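Asker: what follows is a predicted structure for the sequence shown.
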Amino acid sequence: PLPFWVCESCEEQRCVSSAAEIGLKDDADLHRPYIDAVTIPCAKCGGVMRRIPDVLDTWFDSGSMPFAQRGHPRHGSKEFEETFPADFIAEALDQTRGWFYSLLAISTLLFKQNAYRNVICLGLVVDPKGKKASKSRGNVLDPNYLFDTYGSDAVRWYFYTSTQVGENYRTGDAALKEVVQQLFIPLWNCYSFFVTYARLDEFDPSAPQVPVAERHVLDRWLLSRLAGLVDGVTTGLDRYDANEPARKIQRFVDDLSNWYVRRSRRRFWKSQSDRDKLAAYQTLYETLSTISQLMAPFAPFMSEAMFRNLSQGRSVHLSDFPDALTWHDPEVEASMARARQAVEAGLAARDAVRIKVRQPLASIALPGDPLPEDVAAIVREELNVKKTTFGAAEVQLDTEITEELKLEGLAREVVRLIQDRRKKTGLNVEDRIVTCFEADGLLQRAIEKHADYIKNETLSAAIEHGKGDGCEGEQLLLEGEQIWIGLRRS
């Protein structure tokens, strides 16, 4: 309500500056209809002065927020001066003539400066077809449904990453489901993988660190990528860009899940606790802890759940944002990038001749300069070849499958069948088993020749020929041959 009172008799006007001036307490409700009942005597003629019925645009209240919330200038001046002007303001496009304008106008009139230093002007939420959400159209999404179905973190992440600032958000179930599948499930799987094996091995984060320079090349690559991620996220947020930092985190999680963890699984699986295994644990622990801190402003709930468990109950929101890391290694990153390109080309060559990756091959020749041996070894494992050479004009895959290679390929297929059987019977990842089988011909020879490999890959204490006592199994077909596989706990 406008604070102007006018005398009914002589039309004298008066502007009131405080509640006390009209006999009210500071906490009195000054809104209509209560303020309309307040009258004051006219100092000029003694008549009755009443407030004019007009009210200001509601945005006047919003525009007065920076000083009004502190009570300035009557009190709260110190707090006002410490927080004015605001570092940034974020609202949708419709606020250019609402809150953005009223803040600017009132602050300029009173203080000769703007009320904010930076503006993040967002687009509007529309349906997947680009139409404005409307109850009459039936295209309004219930926020509670979205939170219950996908989680509030996923909803937040969608708005950070789906489109550039200023563009409209085409929001729907499919888009949010994609966010969950592409970021939150892979990240949680990495975290769950670490927690599962760290508990089994009683990993102690406070143990002396293996020097980074002495760690596996995959560790050095991941920590270098992590150092770059911290720099990138910090730089982006410092300039009020939330889009690219969030996208950088998502790309990093993809690398973490589909390259580092997948390529490092055997380092965590192996029974002996050696220096390499400790380095793997320390690398993944540092990575997950740092990601939790980087993600905290974007996805506060999942990052809190992860960080609390990784840090003995400390809140991620009470921890310091990560400082710059010193693990940059451009050479390792460049070599690993080339390795991944080589793997992509090699897999395409395999696919072209329809030879699955589980079938080992003798060699592959790849274009480009030779890779460091520790990186080339990763390429050989990914492509399942015995030898790699470099410098070829194009990818050349040796497709001759000798009997020795065939037997090794069958052994890998048997491992897959045993792992599937483990899942079906509900065995825990740490459970050791006895594997029973019935097969003949090439399958029997493959199992007998590669028994040690099969036992290591499947945690089998023994492999027995025949349907042993207590082995629950099933008859299967593998490469056109019959095989029966059964398991029992060791």
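Answerer: Alright, I've got the coordinates. None of these values were measured; they are calculated from a predicted model.

Asker: C-alpha only now, for contacts and for neighbours.
Answerer: OK.

Asker: tell me the secondary structure for Met49?
Answerer: Secondary structure for Met49, judged by DSSP: H, G, I helix; E, B strand; the rest coil, is strand.

Asker: grab the nearest non-local neighbour of it.
Answerer: Leaving aside its sequence neighbours, Met49 sits nearest to Cys7 (Cα to Cα, 6 or more residues apart in numbering; 4.0 Å).

Asker: wait, isn't that neighbour in contact with Cys15?
Answerer: No. Taking contacts as Cα atoms under 8 Å, Cys7 lies outside contact range of Cys15: 11.9 Å.

Asker: which of those two has more residues huddled nearby?
Answerer: Neighbours per residue, other Cα atoms under 10 Å: of Cys7 and Cys15, the larger number sits with Cys7, 23 against 11.

Asker: so how far is Asp238 from the residue nearest to Val125 when sequence neighbours are not counted?
Answerer: Closest residue to Val125 apart from its sequence neighbours, by Cα to Cα, 6+ apart: Tyr169 at 4.7 Å. Counting by Cα to Cα, to the nearest Å, the gap from Tyr169 to Asp238 is 24 Å.

Asker: neighbour count for these two, which is higher?
Answerer: Legend: neighbour count by other Cα under 10 Å for Tyr169 and Asp238, higher for Tyr169 (20 against 10).

Asker: from memory the more buried one sits against Arg156, does it?
Answerer: No. The criterion here is Cα under 8 Å, and Tyr169 misses it with Arg156 at 11.9 Å.

Asker: and Ala213, what does it touch?
Answerer: Listed by Cα atoms under 8 Å, 6 or more residues apart in numbering, the contact set of Ala213 reads Arg220.

Asker: pull up the distance across stretch 416-433, start to finish.
Answerer: Start-to-end span of stretch 416-433 (Cα to Cα) is 15 Å.

Asker: centre of the chain versus that stretch, how much separation?
Answerer: Remark: stretch 416-433 is offset 30 Å from the chain centroid, using Cα atoms, centre = their mean, to the nearest Å.

Asker: one more to weigh against that first structure:
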Amino acid sequence: ATRWYMVTAGAPWNPMKFDPNGVRETYAKMFLTMWNVYKFHADYAALDGFDPDAQTVEVGKRSALDRWILSRLHTVAAEYHENFTNWQFHKACRDLEDFIVNDVSNWYVRRSRRRLWDEADSHDKLACQHTLHEVLETVCRLVAPVSPFMVDHIHRNLTGTSVHTANWPLGIPGTLEGATADAWDEDAAQATAELPPQDLALEQTMALVRELAEAGRRIRIDGGRRQRLPCAQGWIVAGPDLSEFHDLLAEELNVEAIRVENDLDRFQRIELAPNFRALAPKARSEVNNVAQAIRSAEDPESLLAAINDGGADVLGVMVEASDVEVKRVEREGFAAQTVEAEGESLHVSLVLDMNDTPALLSKGMARDIVRRVQAKRKDLDLAIEASIDLEIWLSNAPEMMPTDEQWVATETRAAGCVFHGSNDQAPSDAEQFEVDGTIVHFTVN
């Protein structure tokens, strides 16, 4: 961590004041994240008896998520190498750290967890394991020149060999003299490069998907809706075809379904406001009454249509288009945000249905319970495959659907899962938390 901090803290030609807190932050952000990604892969690989040499999956036959992270690995590795050759070590390491933290951990691993939770063997599960193995192996080789110790341990566990005897992912020039020369033999290096295929179009599409996911989080924050409470529907308005990522985006946004909509006006209504500068001279003493009548119109769409059709009589005053200002706002129960597609002058809107139903409230509560129980399993240091007995007490809670109660049991690996009635008393040593006014107690044994 100290070596990585010293490289990333500033350009090598600038003076730097050493900060121990910076080392701690680097350790927590970069190296603990990388170790957790490795442990995630290693734990499930051990459970499944994964052998990277026994059965391979061609990159072209893997999911779009797999192909995306491998393409990002190619792009980041190439830029890392280029920055090293230009003495931009700080930029190279910062970009690689961002890749490990944001692309690999916060997106790829988080979106792939359920693929490895499935106990049955599958092509998709195998593809995910191969992808994680390849990403970790290449990242270890890239990190090794700067921070050699932890990545050597990981690389030895992944491949059985030291990272310091492995080939550079961008290829080798062929001879020791070539490696130490001012300029590499680029043809020889390219011929021996060990990088996955690059797909820049896929990278651009996934960037838009992630922008929409972030827009969805902002919608929830602005609307005061917690992340684990699902929405019935979401709509993508305009933009490129993202149908391949609808399921991924629906899971990330926590909506039941994602659909495409071409007309944003479907989710909007108009509000009329008076333009006092134009209205006051003609309305005179009645200007405030006319203004209030414009604001409180029962059918603003019809009033606006009449105004645009030549004028409308409002309390004896002929109101024209220049006398009003038109605003478009979301219809009640909907919320939207707009993002710009990367590399294109194209705006894409995301609309979420913010209305609640008993089924949605039940699912939301089940997901909050699962999160807390999983955190308790972690505190107890339980093995991934270990079963538990779970008891839950709810107070002032939405009605829990039987399917959601069963889902809680399955997700938490509960051999026995009991939901007690609201009149039952929880034991004094039960864990407790509150969600939107609902008090939840639970015990794990």
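Answerer: The structure has been received and is ready for your questions. Treat the numbers as computed from the prediction; the structure is a model and nothing was measured.

Asker: hang on, isn't His317 of structure 1 packed against Phe298?
Answerer: No. Judged on Cα under 8 Å, His317 of structure 1 makes no contact with Phe298 at a distance of 11.5 Å.

Asker: between the two, who's got more neighbours?
Answerer: More crowded of His317 of structure 1 and Phe298, by other Cα under 10 Å: Phe298, with 21 against 15.

Asker: check contacts around the aligned partner of that one in structure 2.
Answerer: Alignment note (TM-score structural alignment): Phe298 of structure 1 maps to Val146 of structure 2. The contact partners of Val146 of structure 2, by Cα under 8 Å, 6+ apart, come to 3-4, 7.

Asker: out of these, which end up buried?
Answerer: Buried by 16 or more other Cα atoms under 10 Å: 4, 7, out of the contacts of Val146 of structure 2.

Asker: as CSV, the contacts of Val146 of structure 2 with secondary structure and distance to Asp429 of structure 2 would be great.
Answerer: Formatted as CSV, the contacts of Val146 of structure 2 follow (DSSP: H, G, I helix; E, B strand; the rest coil; distance: Cα to Cα, whole Å):
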residue, secondary structure, distance to Asp429 of structure 2
Arg3, helix, 46
Trp4, helix, 44
Val7, helix, 49
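
Asker: quick check, nearest of the contacts of Val146 of structure 2 to Phe276 of structure 2?
Answerer: Nearest to Phe276 of structure 2 among these, counting by Cα to Cα, is Val7 at 60.6 Å.

Asker: tell me where the stretch 251-400 of structure 2 has helices.
Answerer: 276-283, 287-295, 300-308, 358-379 (DSSP state H, counting those that start in this stretch).

Asker: tell me which of the ones you listed sits nearest to Thr33 of structure 2.
Answerer: It's helix 358-379; of those, that one is closest to Thr33 of structure 2 (Cα to Cα) at 16.7 Å.

Asker: mean shift of that closest one relative to structure 1?
Answerer: Following the fit onto structure 1, the mean deviation recorded for helix 358-379 of structure 2 is 1.6 Å by mean Cα distance after the TM-score superposition for structure 1.

Asker: how about that helix: buried residues?
Answerer: Using 16+ other Cα under 10 Å as the test for burial, helix 358-379 of structure 2 gives 360-370, 372-373, 377.

Asker: related to what we said a few turns ago, aligned partner of the residue nearest to Met49 of structure 1 in structure 2?
Answerer: Taking TM-score structural alignment, Cys7 of structure 1 has no aligned residue in structure 2.

Asker: now Ala207 of structure 1
Answerer: Per TM-score structural alignment, Ala207 of structure 1 is aligned with Ala54.

Asker: so its match, which state does it fall into?
Answerer: Here Ala54 of structure 2 takes the coil state, with states given by three-state DSSP.

Asker: for it, what are its contacts?
Answerer: No contacts exist for Ala54 of structure 2 under Cα under 8 Å, 6+ apart.

Asker: how much space between it and His130 of structure 2?
Answerer: 11 Å.

Asker: cool, Ile392 of structure 2 as well?
Answerer: According to Cα to Cα, Ile392 of structure 2 and His130 of structure 2 sit 39 Å apart.

Asker: compare these two (neighbour count), which wins?
Answerer: Between Ile392 of structure 2 and His130, counted using other Cα under 10 Å, the more crowded position is His130 (25 against 19).

Asker: got the contact list for that one?
Answerer: Taking Cα under 8 Å, 6+ apart as the test, what His130 of structure 2 contacts is 52, 56-57.

Asker: again, 10 Å this time
Answerer: 41, 45, 50-53, 55-59, 62, 66, 124, 136 (Cα atoms under 10 Å, 6 or more residues apart in numbering).

Asker: between His317 and Phe298 of structure 1, which contacts overlap?
Answerer: With contacts taken as Cα under 10 Å, 6+ apart, His317 of structure 1 and Phe298 have Ser292 as neighbours in common.

Asker: of all the contacts of Val146 of structure 2, which comes closest to Glu434 of structure 2?
Answerer: For the contacts of Val146 of structure 2, the nearest to Glu434 of structure 2 is Trp4 (41.0 Å; Cα to Cα).
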